[in-house]
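Student: Pasting a predicted model and its sequence here:
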Amino acid sequence: MLETWRWYGQFDGITLPEIAQTGAAGIVTALHEIPYGAVWPRDAIATRKAQIDQAGFSWSVVESLPVHEDIKRGTGDLARLFANYRQSLANLAAEGVQVVCYNFMPLLDWTRTELAAPVARGGSCLRFSADRMAAFELHMLGRAAAADDYPEDVRARAAIWFQQASQQDRDDLLKAIMSGLPGAFDRYDIDGLRRALRAYDGIDRTALRANYQRFLAEVIPAAADLGIRMCVHPDDPPRDILGLPRIVSDGDDLAWIAQAFDDPANGFTLCSGSLGANPANDVPAIARMVAGRIHFVHLRNVRKFPDGSFEEAAHLEGDTDMVALIGVLLAEEARRRATGRADHLIPFRPDHGHVLLSDFDRDLVPGYPLIGRLRGLAELRGVMHALAAGAGQPGAMV
């Protein structure tokens, strides 16, 4: 598999020379400074690619080319937005970038309630607390319908947390929930979030699916013509949140997406952490089901709790059988190699990581420390080497 590393460009406290020391061969990045819905200019793409090339890497995956909220809602000047998206794809293809990750999560990207939850023996991790999310929705946002989304015991603990929380605690909770939008131009306070949510009034799962299918119909043919592989990222967490529907959360959702526009260019970012946060998901089985459409992989692990909470675990710990999952991916890669595909290597990156050691003293993107991800990459690399050697697949990893 192709080892890659997510880098946030000028927003990242980790430098390309530091990333080179991890051994990764590819960079996963985006033009985070460009507003959603605008065209990514070819010269800006070329400048970023040259920077990556000069540091000794390839620009392996775009993560992400964002989908404007009007497309998700089915409102506004959709013709212009679709045309802009297709032009951005054309500009990326002209510079040789051929894998594009995106998501179709309404309003928010990944959502956590704690950015520095302590872990055993030191370090910290990202955490999603059902209690704190309920406190936010019920007592800070004032979304009355949220009472139906949480069991009574969670609502009770949420009320206690809110009563005991200082203003700083509440501010930190809002900051954590907003932190899943790196480089985004929309950041919400409570009133702003209420207004943004009202714009989704009347949009249920069926309507969101219809809007997504329209997006696929507008974009996938162009991507296929350009040789670009599109790969949607699963919902994180894989459940409805803030009253907004989520439609990329389980195997049934992925099966629907594959058929909504049946073309190899319409594929998936297999994120083991996002899918793994749903107790009903068997992540290796889902990977096996959609293996031929997996264009990019995020490998991380989560530990789940009965109340719906979860936290980031070490890469080989947590609830997902990472060894079994990697076995599925290596088998798919071997199948592609056997067909003569020149692009048989599947790019993956170690996703998220615990904050460890000197990373506590650095200003880093939440979830993306250097040392914790390096630890994860080393562990995943070891599993891949062992499985590839056992299957007689020399050169199965770069």
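Tutor: Everything's here; your move. Residues are numbered from 1 along each chain as shown.

Student: When you work out contacts or count neighbours from here on, use the C-alpha atoms and nothing else.
Tutor: Will do.

Student: and the residue nearest to Asp77 when sequence neighbours are not counted, what element?
Tutor: Nearest non-adjacent residue to Asp77, counting by CA to CA, 6 or more residues apart in numbering: Asp70, 7.9 Å away. In this assignment (DSSP states H and E), Asp70 forms part of helix 69-73.

Student: what's the answer for Tyr212, then?
Tutor: Following DSSP H and E, one finds Tyr212 within helix 205-226.

Student: Are there helices or strands packed against that helix, and which ones?
Tutor: Where contact means 3 or more CA pairs under 8 Å, 6 or more residues apart in numbering; DSSP states H and E, helix 205-226 is packed against helix 69-73, helix 78-94, strand 229-232, helix 251-260.

Student: List the residues that contact Gly267.
Tutor: Counting by CA atoms under 8 Å, 6 or more residues apart in numbering, Gly267 makes contact with 229-232, 258, 293-295.

Student: try this one side by side with the last:
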Amino acid sequence: MEETWRWFGPRDAVRLPQIRQTGARGIVTSLHDIPYGEVWSVEAIEERKALIAEDASLGLRWSVVESLPIHERIKLNEGDQTALFDNYRASMRNLAACGIKTICYNFMPVLDWTRTELAWPTPGGGRALRFGIVEFAAFDCYMLERPGAEAEFSEATLAAAKAWAQRASEADKEKLLANIMAGLPGAYDRYDIPGLRKMLDRYRGVTPAILRENLARFLREIIPLADELGMRFAIHPDDPPRPLMGLPRIVSNEADIAFILGSVDSRANGLTLCSGSLGAGPTNDVPGIARRFAERIHFAHLRNVAKDADGSFMEADHLDGDTDMVALVSVLLEEQERRRLAGLADWRIPMRPDHGHELLDDIGKPTHPGYPIIGRLKGLAELRGVMRAVSSAKGWPLA
């Protein structure tokens, strides 16, 4: 598979020469400074491409867009969205003209990935991301004070959450809010409690069925052009794959994915196989999901989680969580070999290590949460070993 690396642009504390030292050659990035709904111009895209390729000795290229964001009004089907769709299609044309044709995107309302702890201790002093159901319930029920929130948690969780809220200091509560907001991409402002309540109010009455139809409408608007341009769209699963703060989740399991890929039956309408997001769902068989939808997987985020019975989970080492990563990588490599033998030009599946632990000298550095260099380097090395071993055993090219 093509080894890629998420890079948040010139403001990222991880520099391009450091990325090259990991062995990755493909860069996964976005133009985070451009507000949602505005056009990505050819000039802006080429400027970012030139920055990535500036040092030719590194051999880096912009491989995947993560992401070309979808405006909240499209998710809500709110007001006249004609200009938003026109702008989105203009950005697609400009990206294709610049040779960038794989787009990872998500349809999660309001927030992207959500965690309650960004520095959960691991043996030896490392730090990991964690989603704690008790802390999240405390936030939802006793900080956000969302009407009806208590009905979504067990009695044991509610009791523990109430105890947490009663003993928590204002600093504890501010930290929890900041941690939950940290999953928003790039440089965008985070919500405070009143701002978050206001956003949630906009989604009042939006059921999973309504959000699903809004996604299907988005796909009907953009996939025909993606087909024409030879582009590949790859939706990212919900993270975590469960309702949050009353917001519907529609990319959480095998049935959701089947609906999405079937809503516009085109190879351009595909999946980002995120093993961590899907792996946090207690009933999800991640290698099985990968096998069922293999032909439509256009990008892979490979990471692992270790789940608790109450719905909590933490980011595990890449090979040591609840998902059988060897089985999953084997499925992806088998599909890649099928594409190669079929003569497809885009036969290689781009992958990236995701959400590494903070380790060694990375601890305390101002990297994006979940994106330190050493933890991801460790994960990439482990995954590279699995890919090499599987490919060698099968007699497949080491690509």
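Tutor: Cool, got the structure. Note that the structure is a prediction, hence the values are computed from the model and not measured.

Student: before we move on, back to that, which of the contacts of Gly267 of structure 1 sits closest to Gln164 of structure 1?
Tutor: Val232 (39.6 Å; CA to CA).

Student: For the stretch 251-399 of structure 2, which segments count as helices?
Tutor: Along the stretch 251-399 of structure 2, counting by DSSP state H, counting those that start in this stretch, helices occupy 254-263, 275-279, 286-292, 325-341, 373-394.

Student: Most tightly packed of the ones you listed?
Tutor: A comparison of these by mean neighbour count, using mean count of other CA atoms under 10 Å, puts helix 275-279 on top with a mean of 27.

Student: from the contacts of Gly267 of structure 1, which is closest to Ala158 of structure 1?
Tutor: Among those, and counting by CA to CA, the member closest to Ala158 of structure 1 is Val232, at 32.8 Å.

Student: Translate the closest one into the numbering of structure 2.
Tutor: In structure 2, the residue paired with Val232 of structure 1 is Ile235, using TM-score structural alignment.

Student: Would you mind confirming that its match is in contact with Tyr105?
Tutor: Yes. Applying CA atoms under 8 Å as the test, Ile235 of structure 2 and Tyr105 come out as touching, 5.1 Å apart.

Student: thinking again about what came up before, please identify the deepest-packed of the helices and strands packed on helix 205-226 of structure 1.
Tutor: strand 229-232 (a mean of 26).

Student: how big is the offset of it relative to structure 2?
Tutor: Comparison of strand 229-232 of structure 1 with structure 2 after fitting gives an average deviation of 0.3 Å (mean CA distance after the TM-score superposition for structure 1).

Student: What is the neighbour count of the spatially closest residue to Ala55 of structure 1 that is not a sequence neighbour?
Tutor: Distances taken as CA to CA, 6+ apart put Leu16 closest to Ala55 of structure 1, at 6.5 Å, once the chain neighbours are dropped. Leu16 of structure 1 has 19 neighbours, counted by other CA atoms under 10 Å.

Student: what about the equivalent of Gly74 of structure 1 over in structure 2, distance to Ala216 of structure 2?
Tutor: Aligned counterpart of Gly74 of structure 1 in structure 2: Asn77 (TM-score structural alignment). According to CA to CA, to the nearest Å, Asn77 of structure 2 stands 11 Å off from Ala216 of structure 2.

Student: Under the alignment, what does the residue nearest to Ala55 of structure 1 map to in structure 2?
Tutor: Match for Leu16 of structure 1 (TM-score structural alignment): Leu16.

Student: thought that match was touching Leu51?
Tutor: No. Taking CA under 8 Å as the definition, Leu16 of structure 2 is not a contact partner of Leu51, at 9.2 Å.

Student: Counterpart of Ala388 of structure 1 over in structure 2?
Tutor: In structure 2, Ala388 of structure 1 lands on Ser391 (TM-score structural alignment).

Student: what do you get for Pro347 of structure 1?
Tutor: In structure 2, Pro347 of structure 1 lines up with Pro350, judged by TM-score structural alignment.

Student: Ala314 of structure 1 too?
Tutor: Ala314 of structure 1 maps onto Asp317 in structure 2, by TM-score structural alignment.
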